[in-house]
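Engineer: Provide a 3D model corresponding to the input given below.
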Amino acid sequence: MKGYLHHLVYLVLSSFVIYNQRTEIFCLMSIFEASTLVLATGKINNKSPKQDLLYATTFVSTRLLFHAIMIYLYFNYHQSKSIWLILSFLYPFHCYWFYGFIRQKVYARNRQRKLSQYNKMFYSKKELEEALNSIQPKPIHYFLEKEDNDSEVEERRSNTLFTLIY
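Structural biologist: Sure thing, here's the model as predicted:
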């Protein structure tokens, strides 16, 4: 589920919880947002593999493991089954989002390997090292800007191959 739809679902469920005066669930489940905090911090700073690992760890521990424990506890030890139903309804969303995160990381890793293999086929090791040492990393938006000067755009495209290796 993308964008507005998942926010709409959470709004409806939040309204249901408030209407039934079960607001303690908000306090208990606010731990889910720990992974969101890590994700936002990673977007502010330059993303690194360590940041992705921290995000994946907090996501699994809070939105998958803690969530599963809460489903179990509410089903077995709580008189209200409505909270259990809400938690059970939301759990597949978290599984789907984590699956998407893993797919994205696998795709990025495979793309990186292909670019690396491509460079090794057409350039010697010495040429690659010289090119990598001479080019400063640029932010991604630098390459996405549209330019009228075709030669400058062409130069950026040729340099992109080397900067993606980092």
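Engineer: every contact and neighbour count from this point should use C-alpha atoms.
Structural biologist: OK.
Engineer: any idea which helix is longest in the protein?
Structural biologist: helix 81-122 (DSSP state H).
Engineer: run the chain-centre distance for that one.
Structural biologist: How far helix 81-122 lies from its chain's middle: 8 Å, per Cα atoms, centre = their mean, to the nearest Å.
Engineer: tell me which helix or strand comes right after that helix.
Structural biologist: Heading C-terminal from helix 81-122, the first helix or strand you meet, by DSSP states H and E, is helix 125-134.
Engineer: contacting residues around that next one?
Structural biologist: The contact list for helix 125-134 (Cα atoms under 8 Å, 6 or more residues apart in numbering) reads Asn119, Lys120, Phe162, Thr163.
Engineer: for comparison, sequence B:
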Amino acid sequence: MHSLTLNTQHDIALVCFFQMYLVLDLSLGSRYYRHRITWVTGWLHHSLYIVLLTWFLKCRIPSFFVAASVLEIPTVILAIGAIRPTWRSDRLFAMSFFSLRLVLHTWMIRRLKHYHPIRSLWGIALAILPLHLYWFYGIVHLHAKKYNRQSKHAQLRNMALKLDGAEAVLSPDQELFMLVK
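Structural biologist: Coordinates of the predicted model:
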């Protein structure tokens, strides 16, 4: 917990760099990829992040952000997959999201509540957790839909293969009936 209360020049620089990244992401994103910048995941999320990081600088705890930035690994995995689709790994993204943004985040909340000198910090971490839970629900829901779609395609392929093998036995009328069915 002591290392999370440090105020080194390196930590300050990283927080300021990330704040500028957020500002640039919003400004360039609204110009070049407007369809990806939504009100909630873009403007609100980035603005709250900027305010939170400014508060970290005011409280002299930028090292907390540096330590907690490990929670952004799933975002990096997602970004790499967007830049190079062959490297996309939905499972790696989902597993890292679960282990970092749910499990580690929950563990951090407990540790912050009991051991960090700034008592309101655990409340902020707790307030962010429902957002991570909501996003994870979306990830699971998306994977379930993808699995069901793949499963239905596999069933249709199997039926087509069975029909191909039965072609010689079926009359033309029976084939038409099977295709319509």
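Engineer: Gly100 of the first structure -> the second structure?
Structural biologist: Under the alignment (TM-score structural alignment), Gly100 of the first structure pairs with Gly138 of the second structure.
Engineer: do you know how far that match is from Ala144 of the second structure?
Structural biologist: Distance, Gly138 of the second structure to Ala144 of the second structure, using Cα to Cα, to the nearest Å: 10 Å.
Engineer: Phe64 of the second structure too?
Structural biologist: Counting by Cα to Cα, the separation of Phe64 of the second structure from Ala144 of the second structure is 35 Å.
Engineer: what about those two, which has more around it?
Structural biologist: Phe64 (21 against 12; other Cα atoms under 10 Å).
Engineer: for that one, which three-state class applies?
Structural biologist: Using DSSP: H, G, I helix; E, B strand; the rest coil, the structure places Phe64 of the second structure in helix.
Engineer: show me what contacts the aligned residue in the first structure for it?
Structural biologist: Superposed on the first structure with TM-score structural alignment, Phe64 of the second structure falls opposite Ile25. Neighbour list for Ile25 of the first structure: Val17, Ile83 [criterion: Cα under 8 Å, 6+ apart].
Engineer: residue nearest the centroid of the first structure?
Structural biologist: Nearest to the mean C-alpha position of the first structure, by Cα atoms, centre = their mean, lies Phe101 at 5.2 Å.
Engineer: sorry, back to before: which strands and helices sit next to the longest helix of the first structure?
Structural biologist: Where contact means 3 or more Cα pairs under 8 Å, 6 or more residues apart in numbering; DSSP states H and E, helix 81-122 of the first structure is packed against helix 67-77.
Engineer: average offset of the helix it packs on relative to the second structure?
Structural biologist: Superposed on the second structure, helix 67-77 of the first structure shows a mean distance of 0.8 Å to its aligned residues (mean Cα distance after the TM-score superposition for the first structure).
Engineer: which part of the second structure lines up with that helix?
Structural biologist: The aligned range for helix 67-77 of the first structure in the second structure is 105-115, by TM-score structural alignment.
Engineer: and that stretch, which residues are buried?
Structural biologist: His105, Thr106, Ile109, Leu112, Lys113 (16 or more other Cα atoms under 10 Å).
Engineer: excluding chain neighbours, what is closest to the third one?
Structural biologist: Put plainly, it is Ile109 of the second structure. Trp122 (5.3 Å; Cα to Cα, 6 or more residues apart in numbering).
Engineer: same check, this time on the last one
Structural biologist: Nearest residue to Lys113 of the second structure in three dimensions, chain neighbours excluded: Trp122, at 5.1 Å (Cα to Cα, 6+ apart).
Engineer: check the mean deviation of stretch 132-143 of the second structure from the first structure.
Structural biologist: Looks like 0.8 Å for stretch 132-143 of the second structure (mean Cα distance after the TM-score superposition for the first structure).
Engineer: contacts for stretch 69-79 of the second structure?
Structural biologist: Stretch 69-79 of the second structure is contacted by residues Arg88, Ser89, Leu92, Phe93, Ala94, Ser96, Phe97, Leu100, Arg101, His105 when judged by Cα under 8 Å, 6+ apart.
Engineer: what about Ile61 of the second structure, neighbour count?
Structural biologist: For Ile61 of the second structure, using other Cα under 10 Å, the count is 21.
Engineer: roughly how far apart are it and His10 of the second structure?
Structural biologist: From Ile61 of the second structure across to His10 of the second structure, the span is 12 Å (Cα to Cα).
Engineer: all good on my end, thank you.
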